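Asker: Predicted model, plus sequence, below.
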Amino acid sequence: MHGVAYMVAPDLTINNLTHDIPPYDISAASYRLWQTINYWPAGTVFVSVVDPGVGSNRQSIAVKTQSGHYVVTPDNGSLTHIEKFIGIESVRVINEQTDRLPHSEESHTFHGRDVYVYNGAMIANDPSYYDSLGDATANQEVVKLEVLDPVFDGEIIHGVIDILDIRFGSLWTNIPSQMLKEAGINTGDTILVTIHHHDMKQYQNQMLFGHSFADVKVGETVGYINSLIRLGIAINQQSFSDTYKIGTGNEWKITIKKV
């Protein structure tokens, strides 16, 4: 893929964000794009290839976001979080038969190389190429996965565990800092954390809501505000996910209550 990009434009700067998305996990790909995009300059082109439907009738698209970034990706839900939290200015459908690496037409299983990075490099080299791509989708819509919003019922905050801080095993929830403030939860308070998986209780305990992991002893649990200004749950210098066998997704419900 790097080689194809350099064939299009040898002077491009290319960076790898991650190769650690779990295979076929479109939701994780969508989340990581949203997590990353605002920390790169406007005009940056992102190529995202988590594509279990490669070779099927799913569309290939390029989008320009409201923040001025470009993303080239299969239209399979990988833009869900960007669409919800950043916004999409326009969408272009890529013709997989013509808008691709020359002489690659007989390959149907490596669109990352033959379609996505090729078109990403073309846009990065000359942004006007974006406007030359196929017509925008009729309603400017992209395929979206279900993203649940947190709810505060006046006593308890109800959320989900969106994703893990993979290397350290901390839980990243969809609960924003502002909702914790609305619930009267401040740094130094004790919170009751309950986690259910498919309505079965997986974890419940009290912990400190602190600034960082160092607010508790090694091996103790702590709630904190992560880099996306949302509630994280961790064990200082251990993996919360591994210790308590906690996963991610809408079926992993979490509730927070001030004690």
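Answerer: Cool, got the structure.
Asker: C-alpha only now, for contacts and for neighbours.
Answerer: Will do.
Asker: Tell me where the protein has strands.
Answerer: Remark: strands assigned in the chain by DSSP state E are 45-47, 60-65, 70-74, 88-94, 151-152, 157-165, 170-176, 190-197, 200-209, 221-225, 230-235, 249-258.
Asker: To residue 38, which of those lies closest?
Answerer: When the strands of the chain are compared by Cα to Cα, strand 60-65 sits nearest residue 38, at 10.5 Å.
Asker: what's that closest one packed up against?
Answerer: Here strand 60-65 touches strand 70-74, strand 88-94, going by 3 or more Cα pairs under 8 Å, 6 or more residues apart in numbering; DSSP states H and E.
Asker: follow-up on the earlier one: Serialize the strands of the chain to TSV and add fields for mean neighbour count and distance to residue 28.
Answerer: TSV is the format used below for the strands of the chain (neighbours: other Cα atoms under 10 Å; distance: least, Cα to Cα, whole Å):
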stretch	mean neighbour count	distance to residue 28
strand 45-47	25	15
strand 60-65	23	19
strand 70-74	28	14
strand 88-94	20	19
strand 151-152	16	22
strand 157-165	21	7
strand 170-176	24	12
strand 190-197	18	18
strand 200-209	16	22
strand 221-225	23	20
strand 230-235	23	17
strand 249-258	19	9
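Asker: try it against this one:
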Amino acid sequence: MNNLVIQTDFGLSDGAVNAMYGVAISVDSGLRIFDLTHHIPQFNIWEASYRLYQTITYWPEDTVFISVVDPGVGSDRLSVVVKTSKNQYIVTPDNGTLTHIKKNIGISEVRIIDETVNRLPKSGESYTFHGRDVYAYTGARLAAGAISFDGVGPKINVEDLIILYQQEACLDRDMLLGVIDILDVRFGNLWTNIDRSLFKKAGIQYGDKLDVIITNNNKQIYKHRMVFGHSFADSHLGEPLLYVNSVDKIAVAINQGSFAKAYQIGTGANWKINIQQTSERRSS
């Protein structure tokens, strides 16, 4: 174990992330440290959870992840390390950050971080930078082999983890119902929670034209007919399309444009998407 992957909502405009690097390197200068992202929107636990899910399966066994999006820092919320069913480790506050991992990857074991052992020396009076003092220190020690997983602290039940509410996608007769889970931020594509398997169950094929309705708090924001394509090459410049994204979910995009900006689309349980087959089964 010498890979350490770090995610935060700290940004890179000050020295916070650099301090975490320094703590980790001080534990073991041979650690390989990588950034997942430091641009999670402030306090957005849901997005932190999703970005872990989006990334973790592409890393080898024994990789240690640190995720610090922690609006409850200094409170009585727990600090934990979990072992996934794929034998990777995540060091994080127990605040919902593990929601997508638990559902989609699986968690085999959870341990509370014992701060009497796993805390940066001489940091005991600081209660607002656990990313540096607890998570970077513990994650680095685990990745470097200075402690075993058992050495993190006492074991608790996986079912005791805090999990955020997730709206389930479904197929209701000929209509697929889901939500906008998250954005492909740089390009403005909408990533839904509708799995590709639901499209297959509905009998939808590439090239089919579908009616798409997006609502926010039951108010219609968008309605249009679009093609289900393999890639952006299956639509013309500026046209919308449905496609399968990199985590095998259905996504909505504009060819070389930002769908989110064009229609002011957000994310979360109140942003619902309905996709319905039309009588026009295949595009010409």
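Answerer: Nice, I can see it. Since this is a predicted model, take the numbers as computed values, not measurements.
Asker: care to give me the TM-score?
Answerer: After superposition, the two chains reach a TM-score (TM-score structural alignment, normalised by the length of the first structure) of 0.97; 259 aligned residues with a Cα RMSD of 1.1 Å.
Asker: hang on, the earlier thing: Throw the helices and strands packed on strand 60-65 of the first structure into a markdown table and include distance to residue 145 of the first structure, thanks.
Answerer: Listed next are those as a markdown table, based on distance: least, Cα to Cα, whole Å:
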| stretch | distance to residue 145 of the first structure |
| --- | --- |
| strand 70-74 | 13 |
| strand 88-94 | 15 |
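Asker: Those: which one's closest to residue 36 of the first structure?
Answerer: strand 70-74 (11.9 Å).
Asker: matching residues in the second structure for that closest one?
Answerer: Counting by TM-score structural alignment, strand 70-74 of the first structure pairs with residues 89-93 of the second structure.
Asker: average distance between that stretch and the first structure?
Answerer: Its aligned residues in the first structure lie a mean 0.2 Å from stretch 89-93 of the second structure after superposition (mean Cα distance after the TM-score superposition for the first structure).
Asker: can you tell which of the helices and strands packed on strand 60-65 of the first structure is closest to residue 252 of the first structure?
Answerer: strand 70-74 (26.5 Å).
Asker: Packing partners of that closest one?
Answerer: Counting by 3+ Cα pairs under 8 Å, 6+ apart, strand 70-74 of the first structure packs on strand 45-47, strand 60-65, helix 117-125.
Asker: one more time with 7 Å, if that's ok
Answerer: Secondary-structure packing of strand 70-74 of the first structure (3 or more Cα pairs under 7 Å, 6 or more residues apart in numbering; DSSP states H and E): strand 45-47, strand 60-65.
Asker: Now do the buried residues in stretch 16-25 of the first structure.
Answerer: For stretch 16-25 of the first structure, a neighbour-count test (16 or more other Cα atoms under 10 Å) marks nothing as buried.
Asker: do stretch 253-268 of the second structure as well
Answerer: Within stretch 253-268 of the second structure, judged by 16+ other Cα under 10 Å, the buried ones are 253-255, 257-260, 265-268.
Asker: what stretch of the first structure does stretch 165-183 of the second structure fall on?
Answerer: Residues 146-164 of the first structure are where stretch 165-183 of the second structure lands, counting by TM-score structural alignment.
Asker: go on, stretch 124-144 of the second structure?
Answerer: Counting by TM-score structural alignment, stretch 124-144 of the second structure sits on residues 105-125 of the first structure.
Asker: Pull the residues that contact that stretch.
Answerer: 1, 4-5, 8-9, 45, 47, 49, 54-55, 72-73, 96-97, 99-101, 104, 129-130 (Cα atoms under 7 Å, 6 or more residues apart in numbering).
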